[in-house]
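> sequence first, predicted coordinates after that:
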Amino acid sequence: MNASSKFAGFTVGLAAVFALALGAGAAFGPEVPAPADTHDTSTHDAGPGSITDAPVAEQTPGGLMVTDSGYTLALDTAQVPAGANVPLRFRILDADGQPVTRYVDSHDKQLHLIAVRRDLTGYQHVHPVLDAAGTWSVPLDLTRAGAYRVFADFTPDGGDGVTLGADLQVAGAYDPQTLPPVAAATVVDGYTVTLDGTLTPGQASKVTLSVARGGQPVTDLQPYLGAYGHLVALRAADLGYLHVHPDGHPGDGVTAPGPGIDFYVTTPSAGDYRLFLDFQHDGVVRTAEFTLTAGQSSGAAAPPAPEPMPAGHGH
């Protein structure tokens, strides 16, 4: 075989190999390097008790829905007459529509019922009685007519804590009130309660509420619901219900029985919130109420005069 023939054979063979390579590329596609991992873990939980710097704007308060996590708050009636001792009956239904009859104690009670008018007046924190069939019942002071929001805060046996909300219409003349201004102190039944702290949206903000009577700090507060104070916070715009946790508890060897009670409040958004502090002294539970604005500069001046509070809150 001469040189020309050998070269021609080599060229034909090379072309055949190249054609096979092209066919394989068409069948399987080009190899593309895998993209770098762009998953953002900056907002992941860093462990128990950790607080991230980024606001958690998507956090949803409880009590905005009548049905949540497979449970439904079913009022026997959504319309009642005004009165000082109006019975309220309701059930908590599971995903199959059956009444829940087994609960786990939370803050010393199986269920906490909060009732408040939609203008954030007429606040009551009561503890209904459960019968064997799964119906809760409790009397409410509904002397002031209007639209109320009722919150059921509970932990079903074997489940997580849930807060459900439903509207209750109280017949009669409605006299809506404006939200009280931000104030550093309030007076209830001769007790002056002062508030120290600011709310930063999306972060656990420390709020200290201190109790005094006759100008003297109260240092012998009595435990109520497993703590020296119980705090409920509601977002004024939609009555979103916030779970507020006290710092410490009676008998832990660290937490003093007054005058200050520390809480950590995580607000999901900027705006006005109404805070309701229940505290017990001399065997009587009283409620101090405050308006606080989340996202407000700590340098903003609060009205100096304490906000007077009416007596007669239910517990």
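Received, thanks.
> going by C-alpha atoms from here, please, whenever you check contacts or count neighbours.
Fine.
> so residue 247 touches residue 260, yeah?
No - the criterion here is C-alpha atoms under 8 Å, and residue 247 misses it with residue 260 at 10.7 Å.
> between the two, tell me which one has more neighbours.
residue 260 (24 against 14; other C-alpha atoms under 10 Å).
> distance of that one from residue 196?
10 Å (C-alpha to C-alpha, to the nearest Å).
> what about versus this one:
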Amino acid sequence: MNTIGRTATFAVGLALVFGASLGIGHAVGPVGGESADAHADHGMESSADPMGSGDTVPGGLQISEHGYTLVPPSEPLPAGKKTDFRFRITGPDGKPVTRYTQSHGKDLHFIVARSDLSGFQHVHPELAADGTWSVPLTFRSAGSYRVFTDFVPAGGSGLTLGADVSVAGDYRPTPLPAPSHTAHVDGYTVTLSGDATAGAASMLTLSVAKNGRPVTDLQPYLGAYGHLVALRQGDLAYLHVHPQGAPGDGTTPPGPGITFHAEFPSATAYRLYLDFQHQGKVHTAEFTVRAAASHTGSGSGSDADMPEHGGHDH
């Protein structure tokens, strides 16, 4: 996983800067019969970024970087059926990578989302001796999905590689839910406070409650009380941040609030996915936010009367 340092104060932001975008089609129609397209290797630089503010290619938009390549399945996958999803990471020598450095307790983190930002999953595959990763996955509906591999090769730096895979069937896109400050999942209510501002450090706090009572006994998950992924609408550029502080540091309480610092590179919509663990189970709360241009001084573009929507669990 890309290692993003935990900050000690509110003044320091965690960020992965997004760069060039790669669009994904959303047309309704049959999917399948062709090998899944994956994003080409763009290298580390981009000349003109139509959506972002940097000249660095962001995580998740490249299938290959620094000699490491994600090799996903080439055949279309079934919808609604559990599949043994297998893939490899090859190294600069062209051979499958078999040695990794753990980051946040795992050798590799695997993220899945459909091109319309639905169907989010965060799982942890198993590595075989020959360098093949495998994980049981169910793709709930047809369409084009982006898969992300977040890892640190032994002796190397953290990388996030991404590729598109096809799930056969009739693709019917799900509209992006409207921005909201509240999400409901499995009897929990998660409230988002703070503004998402493009091109500036944004502090976001997500507070967890159950049955109307604040949850103050969150359990560590991947070395923190919360795990946040953000994907940008359109190109699914990937931002992965961790909260301020850490369990056991003497200053970070186990809820109800989990505070993150992040930088949103462009004034557009993002989907946030918060994983948190309570009473031995991991839940995922989902939010849509719209980052406002920094000169406006406005926030996420969401109002108190915006509709609420839910999340899902693993």
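Arrived safely, thanks for sending. Note that the structure is a prediction, hence the values are computed from the model and not measured.
> can you pull the residues that touch both of residue 260 and residue 196 of structure 1?
208-209 (C-alpha atoms under 8 Å, 6 or more residues apart in numbering).
> show me which residues of stretch 268-278 of structure 2 are buried.
For stretch 268-278 of structure 2, a neighbour-count test (16 or more other C-alpha atoms under 10 Å) marks 268-278 as buried.
> so what's in contact with residue 247 and residue 260 of structure 1 at the same time?
Contacts common to residue 247 of structure 1 and residue 260, judged by C-alpha under 8 Å, 6+ apart, are absent.
> ok, residue 206 of structure 2 - contacts?
190-193, 256-259.
> what is the neighbour count of the residue lying closest to residue 301 of structure 2 once chain neighbours are set aside?
Excluding the flanking residues, the one nearest residue 301 of structure 2 by C-alpha to C-alpha, 6 or more residues apart in numbering is residue 290, at 5.4 Å. Using other C-alpha under 10 Å, residue 290 of structure 2 is surrounded by 25 other residues.
> residue 83 of structure 2 sits in which helix or strand?
strand 82-90 (DSSP states H and E).
> what is the corresponding segment of structure 1 for that strand?
Counting by TM-score structural alignment, strand 82-90 of structure 2 pairs with residues 85-93 of structure 1.
> mean per-residue distance, the matching stretch to structure 2?
Average distance, stretch 85-93 of structure 1 versus aligned residues of structure 2 after superposition (mean C-alpha distance after the TM-score superposition for structure 1): 0.7 Å.
> list of residues touching that stretch?
Looking at what lies outside stretch 85-93 of structure 1 - C-alpha under 8 Å, 6+ apart - the contacts are 71-77, 80, 99-100, 134-142.
> filter those residues down to the ones in strands?
71-75, 80, 135-142 (DSSP state E).
> rewinding a little: element containing the equivalent of the residue nearest to residue 301 of structure 2 over in structure 1, please.
Under the alignment (TM-score structural alignment), residue 290 of structure 2 maps onto residue 293 of structure 1. Assigned by DSSP H and E, residue 293 of structure 1 falls within strand 284-294.
> what sits up against that strand?
179-183, 185-189, 193, 198-201, 224, 267, 269-280, 309, 311, 313, 315.
> do the same with stretch 304-312 of structure 2
By C-alpha under 8 Å, 6+ apart, the list of residues contacting stretch 304-312 of structure 2 reads 177-186, 283-287.
> flag every buried residue along it.
Neighbour-count burial for stretch 304-312 of structure 2 [16+ other C-alpha under 10 Å]: 309-312.
> show me the contacts for residue 135 of structure 2.
84-86, 123-126.
> among these, name the buried ones.
Applying 16+ other C-alpha under 10 Å to these flags 86, 124-125 as buried.
> which of these sits closest to residue 249 of structure 2?
Nearest to residue 249 of structure 2 out of these is residue 124 (C-alpha to C-alpha; 26.0 Å).
> alignment lookup: that closest one to structure 1.
Aligned partner of residue 124 of structure 2 by TM-score structural alignment: residue 127.
> list the contacts of that match.
Residues near residue 127 of structure 1 by C-alpha under 8 Å, 6+ apart: 109, 111-113, 138, 315.
> out of the residues you listed, which are buried?
Counted by 16+ other C-alpha under 10 Å, the contacts of residue 127 of structure 1 give 109, 111-113, 138, 315 as buried.
> returning to that earlier point: mind checking how far the match of residue 124 of structure 2 is from residue 261 of structure 1?
For residue 127 of structure 1, the distance to residue 261 of structure 1 - C-alpha to C-alpha - is 23 Å.
> and for residue 267 of structure 1?
Residue 267 of structure 1 is 19 Å from residue 261 of structure 1, by C-alpha to C-alpha.
> got it, and residue 218 of structure 1?
Taking C-alpha to C-alpha, one finds residue 218 of structure 1 at 11 Å from residue 261 of structure 1.
> higher neighbour count, those two?
residue 261 (26 against 18).
> in the stretch 201-314 of structure 2, which spans are strands?
201-210, 213-214, 227-232, 238-241, 257-263, 269-278, 281-290, 309-310, 312-313 (DSSP state E, counting those that start in this stretch).
> residues in structure 1 aligned with the first one?
Residues 204-213 of structure 1 are the counterpart of strand 201-210 of structure 2, counting by TM-score structural alignment.
> that stretch against structure 2, how far on average?
Averaged out, stretch 204-213 of structure 1 is 0.7 Å away (mean C-alpha distance after the TM-score superposition for structure 1).
> buried set for that stretch?
In stretch 204-213 of structure 1, counting by 16+ other C-alpha under 10 Å, buried: 204-212.
> closest one of those to residue 3 of structure 1?
residue 204 (86.4 Å).
> thought the closest one was touching residue 263?
No - Residue 204 of structure 1 sits out of contact with residue 263 when judged by C-alpha under 8 Å, with a separation of 9.2 Å.
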